[in-house]
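Undergrad: Mind folding the following:
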Amino acid sequence: MTLPHGFVIALDRHTRVLDGGRALVGGFPTRLIRLTPRAQRLFTGATMRVRDAASALLADRLLELGMANPVVERLPAPPEPRYTVVVPVRDRPRQLARLLASIGAGQPVIVVDDGSRDPEAVAAVVAEHEARLVSLPVNVGPAGARNAGWRLVTTPFVVFADSDIVLTPDTLPTLLRHFADPRVAMAVPRITGLPVPRAGWIARYEHARSALDLGAHPAAVRPGTPVSWASTACTVVRTDALEGGFDDRMRVGEDVDLCWRLIERGRRVRYEPGATAAHEHRTRLDDWFLRKAVYGTGAHPLAERHPGFIAPAVFAPWSLAFIALLLVQRRWSVPAAGAVLAGVSLKIARKVDGTRHPHRLALRLTANGAFGAVTQTSALLTRHWWPLTVLGCLVSRRARRAAAVAALADLALEYRRDRVALDPVRYGVARRLDDLAYGAGVWLSALKGRSSAALRPRISR
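TA: Okay, the predicted model is just below:
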């Protein structure tokens, strides 16, 4: 499966051009690629257009490494852009009517009523919008409901949209352009918050920090990268790529499982923030907190199915030693941690020897790795491992100091980045409640499954 002529890519924002275009460094994990003079001539600034077999091979390689992304507005529409929308729903007729109105007339839509308590209300909305109704006698969950719908699909693409989603006219046409790449099996938009009148503090936090919002930058969805999973609250999938559909044994995390199974089969999943879909976020504190905890309970089932993907953090051996030295909090900790960084920097400099400034590049890469290790450790202490952190704080002053630094540094960095319309105090409370709820869900699932797989970091060389 090769990229077609005319396919356009642009270097990812994290990819650096070195030595006047003779080398590229970036991707996940970080790689250095040296370009031949012929390969250099394929680029126009940061973009490249596929025009022959050589450029198709290079573009495919850069996409696979996460060093480049498709320029979606310059991609052609697929030759068979027909799609069917599948909507799983349980009650919520008001939200369903709003979604169907946003889809518009003329598109085939299958609404799967997943055991509604008031099926007549759902049926009335479906009939009003001339969609097809599939009624399930009992509630089987979102995975089973989606499966019941997509098995009736005959178009090349299937769109899954939850009933609390609202589409824009450009959402689906933009996502469909990604399928010009024959390896793309799924494309997802950016999930934004549906505006609500007189939004409270939880609503404002959720609009800035929703778990469904994967950020403002396009990316390949791959475990171990900044965009490691994708939600099917709204997604476009090649119908023939589903191969069994969702795992209907899963009530939570079934979308992540499907995404990772596609990746394991060598297919690509694209995240495209240029396409957006609005989601009706939970704004009541109790509903919001419970939903965050429910998200966490999907960790153990995913760990059983994808043990190599679920790790809450990924450390290189050197970064683990660096973090351990800092956590010890002795007088010699900082000099020893600095010595580790110096040794790593020298090792990287040898690997990138031949670039114009190998030591400068090595220092930058080492600093990025150290910063990533610190932020991952902060997330472990405040989110995934918070029960252990609490126990440590009861008996150790060093544990209390580490937890305080992790929590405050996390808030300072995230508050500045999120630019949320909320004061720092309420933002901080919401952030910690978010972590407490999700972490509690992860621990509940681990205890229920009698396994710590979802809690163990992965050591990668």
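Undergrad: all contacts plus neighbour counts: C-alpha atoms, from now on.
TA: Fine.
Undergrad: Report how many residues lie close to R398.
TA: When counting by other C-alpha atoms under 10 Å, one arrives at 15 neighbours for R398.
Undergrad: Can you tell me what sits against the strand ranked longest in the chain?
TA: Ordering each strand of the chain by length in residues (DSSP state E) puts strand 268-279 first. Strand 268-279 has contacts (C-alpha atoms under 8 Å, 6 or more residues apart in numbering) with 164-168, 170-172, 174-175, 178, 183-194, 214-222, 230, 234, 259, 262-263.
Undergrad: do stretch 136-143 as well
TA: 88, 112-116, 145, 246-251, 254-255.
Undergrad: and R456, how many neighbours does it have?
TA: By the measure other C-alpha under 10 Å, the count of residues near R456 is 16.
Undergrad: Tell me the secondary structure at the nearest residue to it once chain neighbours are set aside.
TA: Of all residues not flanking R456 in the chain, A311 sits nearest, at 6.0 Å (C-alpha to C-alpha, 6 or more residues apart in numbering). Following DSSP: H, G, I helix; E, B strand; the rest coil, the label given to A311 is coil.
Undergrad: Which stretches in the stretch 101-250 of the chain count as strands?
TA: Here the stretch 101-250 of the chain has its strands, by DSSP state E, counting those that start in this stretch, at 109-114, 132-136, 157-161, 165-167, 184-193, 219-220, 234-238.
Undergrad: Before we compare anything, build this one as well:
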Amino acid sequence: MRVVVDRRARRLAGTDGGAALLGGAPPRLVHLVPRAQAVLGDRDELTVVDPLTRALARTLLDAGLAHPAPGIPGGPTRSEVTVVVPVKDRPLDALVATLPSEVALVVVDDGGADPEALAATVKAAHGTVIRHETSRGPSASRNAGLAAATTPLVMFLDSDVVPQGDWLDPLLEHLADPTVALVAPRIVALHPADARERGPAARLRSALGRYEAVRSSLDLGPDPALIVPRSRVAYVPSAAMLVRKAAVGRGFDEDMRVAEDVDLVLRLHAEGHRLRYEPRSRVAHDHRTEPAAWWLRKAYYGTGAAPLARRHHGAVPPMVLSPWTAAACAALLAQRRWSVPAAAAITAVAAQRLSRKLTRLDHPRGAALRLASLGLSGAALQVGDALLRHHWPLAALAALVSRRARRAVLLAALAEGLGDWWTHRDRDADVRIDPLTHLVAHRLDDLAYGSGLWWGALRHRDAAALLPVRPGAPPKGVAPVR
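TA: So this is what the prediction gives:
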């Protein structure tokens, strides 16, 4: 097999002929001894041919510094997969038409009003229907399908998705590695050409339809990733995920009506399994775009943060800040004449302390200053995001009584919103959204999620989901990957 170095990774020269790679999930600095550096060279990919390259590839993969290249040999076949679809009162014709003939199909009818029509559709696809006479929720439905599956692999697909192209094989490749327990595809917007009805076409032309096409919380981006808590891809949605049946046990927690997919991901990670995100596989989702339904869904997602924080303390924080980045950001938020010099001084001290740990690099002080600057910019982005999303009620109260707070919130709202538009504007090649529309929708998105987050925290009487954490130590209840 081949592995490809992550495009975000940065190389730093070492003093002993070796090198270091900066990046990964979570971010880290990995030193390469001269022999390993000689094997990798200046290339961006590595072919596994012997024990040394195998060990180096495993190190890079487990650090999130590299990803498997397409064409991994030795993966399972389609006949080893059962597709499980929970559904209630929704047609499945478009979804079923995309399934390879080799896979088994189990559809769980969660108390739908027309079981005969559903049964006819599933029968035509040579599938099996399990019926719940009364609705038990998506988690219970998925678990019923999981229990009925007789294959070693189960692909969960929600009833509002339509897989695209050759979607299954890229996922199966990753399971050539027996330590990988879950692989998830990229979730993209369902386009009119993919739909069998006029509704999605009209919704995609709406402002919220265009926003969701480039900024849906289900779309985790075009880059492959290791799924790790508190990283760029910290979770994957249950709308589409492929799992090893033996690894997930009884499946989803049926007591959780929201964020049950994140809970499953965190449990699998804590048990030492490897989890991967593969955007070459694409599954289209019929996003909610009616204003009221859209806003309520975003708020609903926010209510899941509190129960997750109780079960996996520190795994889903609003911010990850070290003491020095917190102090520097606090100085900048003060908006005094001394704010920028104070933040610069704090960063310089942090860089000097860090340089003492980078003596294996050619230019430890320069590298430390670069790392500290990146750390401060990342922290500032987190603080700005938290002001507008997780902690917006506090920011709103401060803005009522403080001119500086109003200025900070306004600047953050504009800068973060326009930066978010620039970052995501090309996520969907067939959709164009103007900066103002994106900015307004993004701010409403944050208000909705933050409202749900605070409602969940008050309901559970637990503020853990609102509190920042320090980087470094693994979250409580989440073990490092073995």
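Undergrad: quick one: TM-score?
TA: TM-score for the superposed chains, counting by TM-score structural alignment, normalised by the length of structure 1: 0.94, backed by 452 aligned residues with a C-alpha RMSD of 1.6 Å.
Undergrad: related to what we said a few turns ago, which of the contacts of stretch 136-143 of structure 1 fall in helices?
TA: If you go by DSSP state H, the contacts of stretch 136-143 of structure 1 have A145, E254, D255 in helices.
Undergrad: can you pick the most crowded of these?
TA: Of these, with other C-alpha under 10 Å as the count, A145 tops at 26 neighbours.
Undergrad: Translate it into the numbering of structure 2.
TA: If you follow A145 of structure 1 across to structure 2 using TM-score structural alignment, you land on S141.
Undergrad: With W288 of structure 1 instead?
TA: W288 of structure 1 maps onto W294 in structure 2, by TM-score structural alignment.
Undergrad: Would you confirm that its match contacts R288?
TA: Yes - using C-alpha atoms under 8 Å, W294 of structure 2 is in contact with R288, at 5.3 Å.
Undergrad: can you list the residues that contact stretch 289-305 of structure 2?
TA: 203-204, 206, 208-209, 212, 258-259, 288, 316, 444-445, 448-457, 465.
Undergrad: Equivalent analysis for stretch 451-461 of structure 1, please.
TA: 299-300, 303-304, 307, 310-317, 384-385, 442-443, 446.
Undergrad: for stretch 115-128 of structure 2, same thing?
TA: Under C-alpha under 8 Å, 6+ apart, the answer for stretch 115-128 of structure 2 is P91, L92, D93, V96, A104, L105, V106, V107, D109, V129.
Undergrad: Please produce JSON lines containing those, extended by distance to I433 of structure 2.
TA: Compiled in JSON lines, those are given as follows (distance: C-alpha to C-alpha, whole Å):
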{"residue": "P91", "distance to I433 of structure 2": "30"}
{"residue": "L92", "distance to I433 of structure 2": "30"}
{"residue": "D93", "distance to I433 of structure 2": "31"}
{"residue": "V96", "distance to I433 of structure 2": "32"}
{"residue": "A104", "distance to I433 of structure 2": "40"}
{"residue": "L105", "distance to I433 of structure 2": "38"}
{"residue": "V106", "distance to I433 of structure 2": "39"}
{"residue": "V107", "distance to I433 of structure 2": "37"}
{"residue": "D109", "distance to I433 of structure 2": "37"}
{"residue": "V129", "distance to I433 of structure 2": "41"}
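Undergrad: Can you select the buried ones among the residues you listed for me in ChimeraX?
TA: Selection of the buried residues among the contacts of stretch 115-128 of structure 2 in ChimeraX, burial being defined by 16 or more other C-alpha atoms under 10 Å:
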select :92,93,96,104,105,106,107,109,129
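Undergrad: just the contacts of stretch 115-128 of structure 2 now: which is nearest P68 of structure 2?
TA: The nearest member of those to P68 of structure 2, counting by C-alpha to C-alpha, is A104 at 27.2 Å.
Undergrad: Nearest residue to that closest one in space, please, no chain neighbours.
TA: T82 (4.5 Å).
Undergrad: And V87 of structure 1, what's its match in structure 2?
TA: Under TM-score structural alignment, V87 of structure 1 pairs with V85 in structure 2.
Undergrad: hang on, its match packs against F156?
TA: Yes - contact criterion C-alpha under 8 Å: V85 of structure 2 and F156 qualify, at 6.2 Å.
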